[in-house]
Every structure is written in C-alpha cells, then in structure tokens.
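> Sequence below, structure please.
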Amino acid sequence: MVSMSLDSVSLSQRGERGVDGQREDLVQPSPWTLKVDEAFIIPISGERADLQHVAKHLPTKEDKRDFMSTGLGSVMIIRYADSPVGPYDEILFIPGAFVSPAKAPYNIWSDRRIPRIFVSTEESLRNGRRNWGIRKELADFQFEYSKTESRSVRVKIHRRYGGECLLDASFSRTWRFLPLITCGVPDFLMPPIVERAIDEEGTPVAPEKWFRVFLQTCGMGGIARVDRIHESPGEHFPDLRKLGIREGTRCLAAGGTMVFKKPQICARL
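Down below sits the predicted model:
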C-alpha cells in the first residue's frame, strides 16, 4: 500500500481499490439523510478496555495524543437501506472521548472520533472522507439470518482487498422496541464527531482544519445480545474481547432514520 500521510496513518488510494477505485462522478455533498434498516450498537468504556490494544487502533499521532482513555464509546454495525449514495453496510469503532480541537472543557463529554471504519461501497468511502473527514475503508459484509430463530443473525465482515477477517459474530434481538430519538438532545448527551479534514485520497487538507458534525436519529430501539464471537482477530479492526465485550454482552438494536448534518469547520484551539 502506498502511504498517504495523515500523521503516520495510511489510507487506501483509488489506484489500490481495483474496479471500485475506477468509479467516477461519485460526489454527494452533505447533509445526508439515511434510512437504517438494522443496527447493533455495542457500548464500550475506555476504563474497561485493553488500552494497549486500543492504542494500536488509534492510527494517527493526534489520535494517540488526544485520546482521554475514558468516556463512553461503541462498536457499531449498521445496514443502511437507503442513503444519497444508495444502500451500504458499515462497521465502526469509537473508543471514547478525545480532547477536542473544537471546544472546551475537556472531559468525558468531549468530542468523539472514528479511527476505524469500514463500509461496503466506494461511494460511501469517498464521500465520507471528503464530506466529514471520516477515514473509511472497504469491506465485504455477510448477514446470515437464522432459518429457525428469526431474531438471530450472524455477521461476517472481511476486508475487500486482502480478505482478512475483521469480525465474525452472532447477535440476537428482542421483540420489545421503544422510540429512539436524539433530535434536540444537548451536546453533553450526544457528543459530536470531530475529524481532521481530508480529501478523498486520505490526504490532510492544508491549512489544518477540522470538521465537527452532529448526528440526529429517529426510530426504534431495543435490547440485543452478543451471542457468540466466532472470530475477532484484532489486526485491522479491534478485537471485541479486548474492548471488554464478551459473549452475552447486552447491546442496542435499532432502526430508523439518521441525519449527518453539514459539518462545522473549526481550527485547533
């Protein structure tokens, strides 16, 4: 892989992504409204995670410097039934709170970052990088729904180019779903995502600037469970077990509408 500088991180370039990278005219500016068919949101805590393993998945010097080793984070697996670039699947890792380049005070309600994220389409990858600075890479997703238990699903995720397993895990859902709305929720309860601005090739935009984006969701959510972790190697995506996630861990299953707003531009304080 040819190195693209983002403080020591390498992001794939179009020429490395085969037929995906040859696509043209994929620009879809923010804001985006997305329909979430299904999502599993597994909460994690910096205090309970293996911090040496977490550090391995903080790819930039700025990530390592700013991570506070505390605050609520998550692993999310999301199936988007519709978006401005069509349906796609996604897995992402938010380790917890980061010292914010956008605002103070610096505490557990500080901003969040997404140091690891994989999506299933080139359109999502390029626009995610360009629109919000989100460092997306490509993966292939398989959702295997149980023929005998309608509430169970096994999710297999592998890197698109390389084929390495990112995660193979089974989940089960309850039938009890309640409204899930974050519209109007204050910052300290729903911290924004703040990422350094990059272009679609992953190159930092000069002069340095940061994108700060707020998310809104509206839908239904219920309790789910991690039934089994079949494989979670931890090489290209964190090992769930080293994040404190075990078989039997409770999580949130959700669906509905998500809005990625147009980002605010801010400079480091």
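> For the rest of this, base every contact and every neighbour count on C-alpha atoms.
Will do.
> Now the closest residue to Leu51 other than its chain neighbours: which helix or strand?
Excluding the flanking residues, the one nearest Leu51 by C-alpha to C-alpha, 6 or more residues apart in numbering is Ser69, at 7.3 Å. Assignment of secondary structure by DSSP states H and E places Ser69 within no helix or strand.
> show me what contacts Ser69?
Gly46, Glu47, Leu51, Gly96, Ala97 (C-alpha atoms under 8 Å, 6 or more residues apart in numbering).
> Reformat those residues as CSV; add neighbour count.
What follows is those, written out as CSV (neighbours: other C-alpha atoms under 10 Å):
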residue, neighbour count
Gly46, 21
Glu47, 15
Leu51, 15
Gly96, 25
Ala97, 25
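> that older thread, the residue nearest to Leu51 and Glu122, how far apart?
Remark: distance between Ser69 and Glu122 (C-alpha to C-alpha, to the nearest Å) = 32 Å.
> same check, this time on Thr60
Counting by C-alpha to C-alpha - Thr60 and Glu122 are separated by 23 Å.
> With neighbour numbers in mind, choose between the two.
Glu122 (23 against 18; other C-alpha atoms under 10 Å).
> this one next, for a side-by-side:
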Amino acid sequence: MQDSTAETATDGWSSSLSTKDDRGVDGQATDIPTALNPWTLSVGSMYVLPFVASRSNARQQAALRAHLPSDADRADFTGSGPGFVMLIRYTDSPVGPYDELLLVPGAFTPPSSSTPIAVEHHIQERYLQAHGLLASRRVTRIFVSSEASLRNGRRNWGIRKELADFTWTQQPSPSTWSSLTNVVVKDRLSGDVLCDVTLKSVNTWRVPVRMDWLQGLALPPLEERVIDDQGLPSPDNAWIQTVLGGTLRMQPASMVVTAPSFTTVHEDKFPNLHELNLWPGVHCSGIMTFTATKTQTFPPPKPCMPRDRSQ
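The predicted structure is shown next:
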C-alpha cells in the first residue's frame, strides 16, 4: 500500500463539539461545495475491528465512556453490546477522496419507544432496550481528512465529524499470505497522535456482502442528533436516521498485538485500542451508500412515577 496523501486535521473534543473557528486553516474555507444526501462512496480500504462492550470490564468502560460527548449519549449508553472501530480510505465520494476513523462504542437505548426503528422493523421495544445486535448504534467519535466531508457530513446526517491527518504505510510482511499496514492519525493543529496501529489482512478470497441485507438482519439505522455547520447541536429531541447500503468484498483482518508504542496516544481524543479488547475483524473494499431516511422529532420522555407499594 501507499503512504497517505490524505491531509487535514482534527480539533479533538471530549465534552463539546468544535466550531468552525477551531479548525485552523481548514476552518477558513468558504468555497466548500454542498453535497446533499444520499451519498455513494468507493471504498478502497476499510478495516472493521469489532469488540463487545462489557460493564464488568472497568478499563474498557472507562475508555469508552470518555468518548460520549453529550448528555443524551451518556444517559442512553447501555455499557454493553457489540461495538467497533473503523479505519477507511474512500477513493471517491461526492466530496472527493478522504480518510476516516470512527468509533461506535456499543449499544444505546433508542430516544423513544416510538422510534421509527421499532416501527419499521416491527421489533418489540424490549429487544431494542437491551444490549443485543438490534439495539441502537451511534457514532460518538469520527475524524475525517477533508473539511468538505466534515461540513457535509454534519449537515446531511448530524455526524459529528472532526478533522485529522492520516498516514497509511505498507510494511514488510513475513508471509505472502498476509499484508501489514501501519496507520497513524494525528491532530493537525497540535500534532497529537490519536491512533497508531498496525493492521494485518489475510490474502484470501474476498467474500461479497450486501450491506442492505446486513442492515435488515442485524443493525438498525444509526441515530444522530441534528447539528449545524458550525458543529452546534440542535434541540435534544431532533434526530436523524442514517441507513447504510452497498456491496463490500471482505477478507479476515486483525490488529497486530505489539508492545505499547513510545508514541504518546492522546486518549482524551480517541480511545487506546489496546483497552477495547478488539476481536479479529475484516478488511473490505467496494461500494457503500449513506442515506438519511428521515428526520424525526421525538417527544420528551415522560417522568417516572413512583410505584404504589400499597397495592
């Protein structure tokens, strides 16, 4: 593989979203084109590294809960269920090529029992409230390498993108059956390292997988609160649902387990991957689509009434 030509940076956030003025040179651009929903993207390389969030794993919980940026995220996170880290190189998109690093920390309680997820998929509320595969998912940390992706992603889907530098470097592999790639993600303004990981993919037949089939089987649409172009959240009860589609070809992949690097990883901006108990995952390429199915305003939750114990 090649060294990255991806550019730009992140203004890391831990409790609040960045504003346009925080983004340095990138935030000064005034000629960002508008690329409306839906999007079709060409995936040159995508690593998906899954894990299972466990409330009994204190170190993992601390690493995940440090990256829940809003009161709603902190209130709705179940602390359990499947999550994943993704590193992606989009070779083409409506805003051109860009790179991406994201975190889905696990399962969330939907914002309302009448959420369209339950209505459209005819799923009983008790299944959505739990930590299983059908529970709601949210992207709580996401860094991209272009401001065009950042602004349009926030505008179209409420995805709270930040900016980062990405470097992808192919490394010598001890076997012809595998490939090694080192990926370093840095904050442009400070140079802080957000992620430094070596990934191994197994050179086998690539298995085609339709994302819409997977969506209907296991994963509901992602849910995000609406935010404006400055990164400011709208009222808490405004939500966007995003459905993934397309076809990817997959082969086995994993993170290479090595001694901790001398490079300091800034865990306030992205979790230390060694704390997440990552499972072997997949390396993919192909086509993906992102479609905002609807924006819905949910009523505020009803207050819990004290139980009458006299009955």
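> How close are the two chains, by TM-score?
The TM-score (TM-score structural alignment, normalised by the length of structure 1) is 0.90; 260 aligned residues with a C-alpha RMSD of 2.1 Å.
> Determine which two of the contacts of Ser69 of structure 1 are furthest apart.
By the measure C-alpha to C-alpha, Leu51 and Ala97 form the most distant pair in the contacts of Ser69 of structure 1, at 13.3 Å.
> circling back to that earlier point, please tell me how far the residue nearest to Leu51 of structure 1 sits from Arg112 of structure 1.
12 Å.
> ok, back up a step: and the residue nearest to Leu51 of structure 1? What does it align with in structure 2?
In structure 2, the residue matched to Ser69 of structure 1 (TM-score structural alignment) is Gly79.
> can you give me the strands in the stretch 151-269 of structure 1?
152-159, 165-181, 193-196, 210-213, 215-231, 250-260, 264-266 (DSSP state E, counting those that start in this stretch).
> so how far is the second one from its chain's centroid?
Relative to the mean C-alpha coordinate of its chain, strand 165-181 of structure 1 is positioned 16 Å out (C-alpha atoms, centre = their mean, to the nearest Å).
> what do you get for the last one?
Strand 264-266 of structure 1 has its average C-alpha position 20 Å from the chain's average C-alpha position, going by C-alpha atoms, centre = their mean.
> Could you tell me where it falls in structure 2?
Strand 264-266 of structure 1 maps onto residues 294-296 of structure 2, going by TM-score structural alignment.
> tell me which residues in that stretch are buried?
Thr295 (16 or more other C-alpha atoms under 10 Å).
> cool, and stretch 181-200 of structure 1?
Ile181, Met190, Pro191, Pro192, Ile193, Val194, Glu195, Arg196, Ala197, Ile198, Asp199, Glu200.
> As CSV, those with distance to Arg241 of structure 1 would be great.
Converted to CSV, these look like this (distance: C-alpha to C-alpha, whole Å):
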residue, distance to Arg241 of structure 1
Ile181, 30
Met190, 25
Pro191, 25
Pro192, 26
Ile193, 25
Val194, 26
Glu195, 26
Arg196, 29
Ala197, 31
Ile198, 31
Asp199, 33
Glu200, 32
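> tell me which of these is nearest to Glu24 of structure 1?
Closest to Glu24 of structure 1, out of all of the buried residues of stretch 181-200 of structure 1 and judged by C-alpha to C-alpha, is Glu200, at 12.1 Å.
> how about Arg129 of structure 1, what's its partner in structure 2?
Arg129 of structure 1 maps onto Arg154 in structure 2, by TM-score structural alignment.
> what kind of secondary structure is its match in?
Following DSSP: H, G, I helix; E, B strand; the rest coil, the label given to Arg154 of structure 2 is helix.
> quick one: contacts for the most centrally placed residue in structure 1?
In structure 1, the C-alpha nearest the mean C-alpha coordinate belongs to Leu92, at 2.6 Å (C-alpha atoms, centre = their mean). Leu92 of structure 1 is in contact with Val75, Met76, Ile77, Ile114, Arg116, Ile117, Phe118, counting by C-alpha under 8 Å, 6+ apart.
> Adding distance to Asn107 of structure 1 as columns, could you present these in TSV?
Listed next are the contacts of Leu92 of structure 1 as TSV, based on distance: C-alpha to C-alpha, whole Å:
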residue	distance to Asn107 of structure 1
Val75	21
Met76	23
Ile77	27
Ile114	18
Arg116	22
Ile117	24
Phe118	28
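> Give me the buried entries from those.
The neighbour count (16+ other C-alpha under 10 Å) marks Val75, Met76, Ile77, Ile114, Arg116, Ile117, Phe118 as buried among the contacts of Leu92 of structure 1.
> quick one: contacts for the fourth one?
I take that to be Ile114 of structure 1. Contacts of Ile114 of structure 1 (C-alpha under 8 Å, 6+ apart): Leu92, Phe93, Ile94, Pro95, Ile134, Arg135, Ile193, Glu195.
> Now which residue in structure 2 aligns to the first one?
Following TM-score structural alignment, the counterpart assigned to Leu92 of structure 1 within structure 2 is Leu102.
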